[in-house]
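Visitor: build me a model:
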Amino acid sequence: MTADPLPYPLRLTGTGIVLREWQPEDLTDLIALLDEPEIARWTPMPSPFDEESGKAYLKRAHQGRTSGSRIQLAITTDGGRPLGEVLLFSVNHDLREAELGYLVGHPHRRRGLASAALSTLSGYACGTLRLRRLLLRIDPANVPSTLVARRCGYWLTGEPPIVQEGPYGPTRLETWEYVDGRSATRPERQRNVAYRRYGGRR
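Guide: Sure thing, here's the model as predicted:
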């Protein structure tokens, strides 16, 4: 039995954000967002990220969206200029799980955009798509990303790290999970690897 494709087009609204489909006219803003060593350090983006890279990226995003194989949305505050991206991919319908990712351009960080976008898409994935387990893959040295994950209710698992090569060297990706939108209890937090490593949130 073939699984239903992911919804397209899609527009989601969260606290202070609007998540929308990428458009061809976003090319200039996309290049400005992704042509940054800090993003290339933690993701498999090409570096430098030029016009050719941008056009190829938008083409792949469009193909993935129209085929229903992934959700890939621009993060905006009002449906206008893209400030980042959030995505859902590698969906396993049998296990009811998928992987998510997010990024925000350097000038737009420290505004809560990544947390708002991840929270909004996670809620949609569990509520509307009825996925049971959501995953993030994050290098522990990428501290801002780990803080976003924890803030949105994700918890570090004990799964072996995944080594991924990038233009600035390898990354060692650890797996974080969010299960059924359920908040962990205090005993669960104390047992959790992330809680022991990064400490309790005050």
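Visitor: contacts and neighbour counts: CA atoms only from here.
Guide: Will do.
Visitor: now do the contacts for the residue most central in space within the chain.
Guide: Taking C-alpha atoms, centre = their mean, the centroid of the chain lies closest to Gly101, which sits 1.7 Å from it. Contact analysis of Gly101 by C-alpha atoms under 8 Å, 6 or more residues apart in numbering lists 86-88, 118, 136-137.
Visitor: tell me if it really is in a strand.
Guide: Yes. Residue state for Gly101 (DSSP: H, G, I helix; E, B strand; the rest coil) corresponds to a strand.
Visitor: and it, how far from Phe89?
Guide: Gly101 is 8 Å from Phe89, where distance means C-alpha to C-alpha, to the nearest Å.
Visitor: want to put them side by side, so please do this one too:
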Amino acid sequence: MAIRPDYPLTTERLRLRPFTRGDVDAVHSYRSRPDVARYLFDAPLSREDCALAVQQRTTQLHLDQEGDRIILAVESQADGVLLGEISLIWRSSEARQGEVGWIFHPAYQGKGFASEAARRLIHLAFENGEFHRLYARCDAGNVASWRLMERLGMRREAHFREHAVFKGEWDEEFYYAILLREWQARQAG
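Guide: Next up is the predicted model:
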């Protein structure tokens, strides 16, 4: 299984495209925020850390083998503003599974942009039938994220209570998933 899309991927309002070096300030505008970092593995990022992250993302564009990831900038087609990022990670070749994720600037949350971008990325993952299952995960306190998963048709499969120490506190995490046949049924309906 290989996924090598032609970029950009588009939706009605969005363009999902490779990151460029010119995106550092826009990424820093949300990745430096404590309210965004609260649910991420990273602490708020400095501009230098953002520059390194963007540099890495410029090459994360294809899935050729297990462990590869696609991480794309999500920008508005209307004005070219970078709203956030979305990712697809090939987690298991044997089980044909992947993980989707997203990070959006708080100024652009609650407007349907993350749903629109995630639907497009899920479509990319499932369109050739190679993936059997996609999952997403989030901190149980990240209500906006797990509600997005539900809007995407994913079902909650697990609630891990106090399973790890995360940023000095016991972590609770939700796992959601959707199968290829479930996605296909939603598209047909």
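Visitor: if I look at the residue nearest to the centre of structure 1, how far off is Ser115 of structure 1?
Guide: Using C-alpha to C-alpha, we find Gly101 of structure 1 at a distance of 11 Å from Ser115 of structure 1.
Visitor: next one: Ser145 of structure 1
Guide: Separation of Ser145 of structure 1 from Ser115 of structure 1 (C-alpha to C-alpha): 9 Å.
Visitor: which residues sit against stretch 127-138 of structure 2?
Guide: Applying C-alpha under 8 Å, 6+ apart, the contact partners of stretch 127-138 of structure 2 are 1, 39, 95-101, 122, 125-126, 145-146, 149, 154, 173-180.
Visitor: let's see that with 7 Å instead.
Guide: Residues outside stretch 127-138 of structure 2 that contact it (C-alpha atoms under 7 Å, 6 or more residues apart in numbering): 1, 96-101, 125, 145-146, 173-180.
Visitor: could you list which of those residues belong to strands?
Guide: Among the contacts of stretch 127-138 of structure 2, DSSP state E puts 97-101, 173-179 in strands.
Visitor: what about the helices in structure 2?
Guide: 24-31, 34-37, 47-57, 113-126, 143-151, 180-188 (DSSP state H).
Visitor: and of those, who's closest to Glu169 of structure 2?
Guide: Among the helices of structure 2, the nearest to Glu169 of structure 2 by C-alpha to C-alpha is helix 34-37 (14.7 Å).
Visitor: buried ones in that closest one, by neighbour count?
Guide: Residues of helix 34-37 of structure 2 classed as buried by neighbour count (16 or more other C-alpha atoms under 10 Å): 36-37.
Visitor: against structure 1, where does that helix fall?
Guide: With TM-score structural alignment applied, helix 34-37 of structure 2 matches the range 37-40 in structure 1.
Visitor: just how off-centre is that stretch within its chain?
Guide: Relative to its parent chain, stretch 37-40 of structure 1 has a centroid offset of 15 Å by C-alpha atoms, centre = their mean, to the nearest Å.
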